[in-house]
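Q: Have a look; sequence and predicted model below, questions after that.
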Amino acid sequence: MENIPNISVIDPITPAWNHMVRILFKPFAFKKWLLLGFCAFLSQCGEAGGSNITNISYFRTSNSNIGEWVEANTMLFVTLICASILVIFIFVCFILWLASRGKFMLIDGIVKNRGAVSEPWNDYKKEGNSLCLLSIFIWIVYVVVFVIIVGLSLLIAMPDIQNGSFQTAGLLAVLFGSLTFILYIFASIAITFFLNVFVLPTMYLKRIKATEAFKLAWTQFCKDRMWKSTLLFLMMLMLGIGASTIGFFGILATCCLGALPYVNSVLFLPITLFFACYSLCYLQQFGKDWTFFKNLCRFCNYELHGLEDGCVCPECGKN
């Protein structure tokens, strides 16, 4: 592995911004913008969602009727539950599949500076499907861990539940559930960050399966540089707060039309591309084997077309 003396989380900001401007505005092409927006929309499938408010009072008043119906139709009830779980699972798998394929379409459009759908969809079919399988596995782990947390919390609180009171067991259950759920959230965020920032670009550049990319990305970027990865996460979090503020006012300025899924992806495409370019520019600091943007300096984005391979960049003096 090439010895990298210094990896910065600040240096990639300027090249990432320059790449975003070059892709979207030099020159501006409305069709390419829409196509890249569509790729961004697909890549973000399943990353946001809403929740419905249930009429609790209705279920309280009809609780006895529901219990009687379940007792009288036990097999039908079990069948409906199993069918519902199966439908939800299939739907989630479909969404994860679309998102996995869309992520490669977006990164391909960024690296090759083009707005294309069918070509990257077909070219990265193998990698997209592999990422989808890994995402499904991780999603199943999320569900299993969540069920275990809830189950253990209920088990701890069982004495108070049976007594119809809230005392020591109930308090311990709340503390246990709260702490483990916070750890669960942090772990989920860390895994998502690792997949999007490290594993996905590795799969795209090396054309390898998700499990292989997972191991390679961990060894190359995180194993001996955990603190740098943490700094990268904090930097992207800080930039994300600023981007969220811009997005909030942008949605208000469009009378909430900017909150619509595809409209949101198109309207805030510069933000999406900047963050994608930022992660790629960060990875390019790890050596020539991690160059995503060909004929461009991996440090400052200077155009190197026509110059000899291995030459020093006239702009920043780096090689």
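A: Yep, it's here.

Q: CA only for contacts and neighbour counts going forward, please
A: Will do.

Q: mind checking the SS state of Leu35?
A: Three-state call for Leu35 (DSSP: H, G, I helix; E, B strand; the rest coil): helix.

Q: Check it against this one:
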Amino acid sequence: MVKIDFNKAFNSSMNYMSSILFKPFIFRKWLALGFVAMLAGFGSGGSGGGGNSGSNTSSWGRSVDKMSPDIGTYLHQYLWLILLGVGLIIILCFIFTWLASVFKFVYTDQLVRNSMEIKEPFARLKGLGTSYFLWTIAFGLAFLLSLLVIVGIPALIAYKTYYTSTALSIGCIVIGSLLFIMLAIVGGVIDIFARDFVITTMYVKNLRIIEAWRTVIPVIKANKGQIALYILLLIVIAIASGIISIFIMIAAVIIMAIPVGILVGLSLLIALAASLTWNAFTIASVSILSVIMLFVFSTLLVCLMQPLLVFRRVFALQVLGQLDPDLATIDVINTMTPSSQPPIS
């Protein structure tokens, strides 16, 4: 078992992050890293929200009942359009998942080589990204199937026995919840191994996904205690990063508020002057502008988060380099410059 020097990995990652982002500060490099990190899915998060219902629920229910025939008519009339839309969404999901898989390698390449290049590493690494993409799809389907079986069966039993055996129903709910938590933890750990270790192994040795897992699994098994400590440290880093990200998001909102406010104001003035009304053209225009503004805001947010994202990725690279020197990409002793040996010829 290899004893990981986490203190050295932490300090080295901070030094390397500082060297490539601030020494010197190059605005174009921040944009390049931010753009790639956004497409790679680094720094993305999810949020959930709830709604509340008004007091006039019965009136709302009657309105829905009146609308039901019309809804059915519309669904029947535009079924082909709905199916086309669903099909396009699925295709887009596959495309963006593939892009995210490839850009994970491009982002790693940018950090290892201290580079702003995008086009050349994309062409060079898209084969590895495609291999990772296929594994991602297979893993996602396996996870959903496991979720359906492990959680779905207790949920079905709880539903069937809700009126006949309350104790059994509650027991199934508790068991299903525990199984869901366990499955989520296992899936999260596998995802960490894939992102932090497997991608790097594929990058360094130019291996496909299965061969990379075969290389990584023995390293994990031989260092189970150190890997467990690494995951705990990642939780601490994630909490600290989450707190800092709140302030970064506030800064991004403030930066975007002025240009967005000006754009919205000008749009309203133009709409009033031209006596525009809501129609297919105006709805499409507002939708396109909203997508553009969302893209710009997302890019700005990820650019501002680069110190966090670079540190997190470099920290993983350095930990793996200590576990297996053959997989080292960035010198863990002198982190002011990338490794002199390029990972892929």
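A: Now that the structure is in, tell me what you want to look at. As the structure is a prediction and not an experimental result, all values here were calculated from the model.

Q: in the first structure, which spans are helices?
A: 13-25, 30-43, 56-61, 63-72, 74-112, 118-123, 125-163, 168-194, 200-206, 210-217, 226-253, 261-267, 269-283 (DSSP state H).

Q: Would you tell me which of those helices gets closest to Cys297 of the first structure?
A: helix 13-25 (9.1 Å; Cα to Cα).

Q: which residues of the second structure does that closest one align to?
A: The aligned range for helix 13-25 of the first structure in the second structure is 10-22, by TM-score structural alignment.

Q: sorry, back to before: got the helices of the first structure as a markdown table, with distance to Phe292 of the first structure and mean neighbour count columns?
A: Shown next, in a markdown table, are the helices of the first structure (distance: least, Cα to Cα, whole Å; neighbours: other Cα atoms under 10 Å):
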| stretch | distance to Phe292 of the first structure | mean neighbour count |
| --- | --- | --- |
| helix 13-25 | 12 | 20 |
| helix 30-43 | 18 | 22 |
| helix 56-61 | 53 | 10 |
| helix 63-72 | 58 | 12 |
| helix 74-112 | 6 | 18 |
| helix 118-123 | 16 | 14 |
| helix 125-163 | 17 | 16 |
| helix 168-194 | 18 | 15 |
| helix 200-206 | 7 | 20 |
| helix 210-217 | 15 | 19 |
| helix 226-253 | 19 | 14 |
| helix 261-267 | 23 | 19 |
| helix 269-283 | 7 | 22 |
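
Q: Would you format those helices as CSV with distance to Glu303 of the first structure included?
A: Formatted as CSV, those follow (distance: least, Cα to Cα, whole Å):
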stretch, distance to Glu303 of the first structure
helix 13-25, 11
helix 30-43, 22
helix 56-61, 62
helix 63-72, 69
helix 74-112, 14
helix 118-123, 25
helix 125-163, 30
helix 168-194, 30
helix 200-206, 21
helix 210-217, 28
helix 226-253, 26
helix 261-267, 28
helix 269-283, 15
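
Q: and the corresponding residue of the second structure for Leu273 of the first structure, how far is that from Lys119 of the second structure?
A: For Leu273 of the first structure, the aligned position in the second structure is Val310, judged by TM-score structural alignment. Using Cα to Cα, to the nearest Å, one gets 20 Å for the distance from Val310 of the second structure to Lys119 of the second structure.
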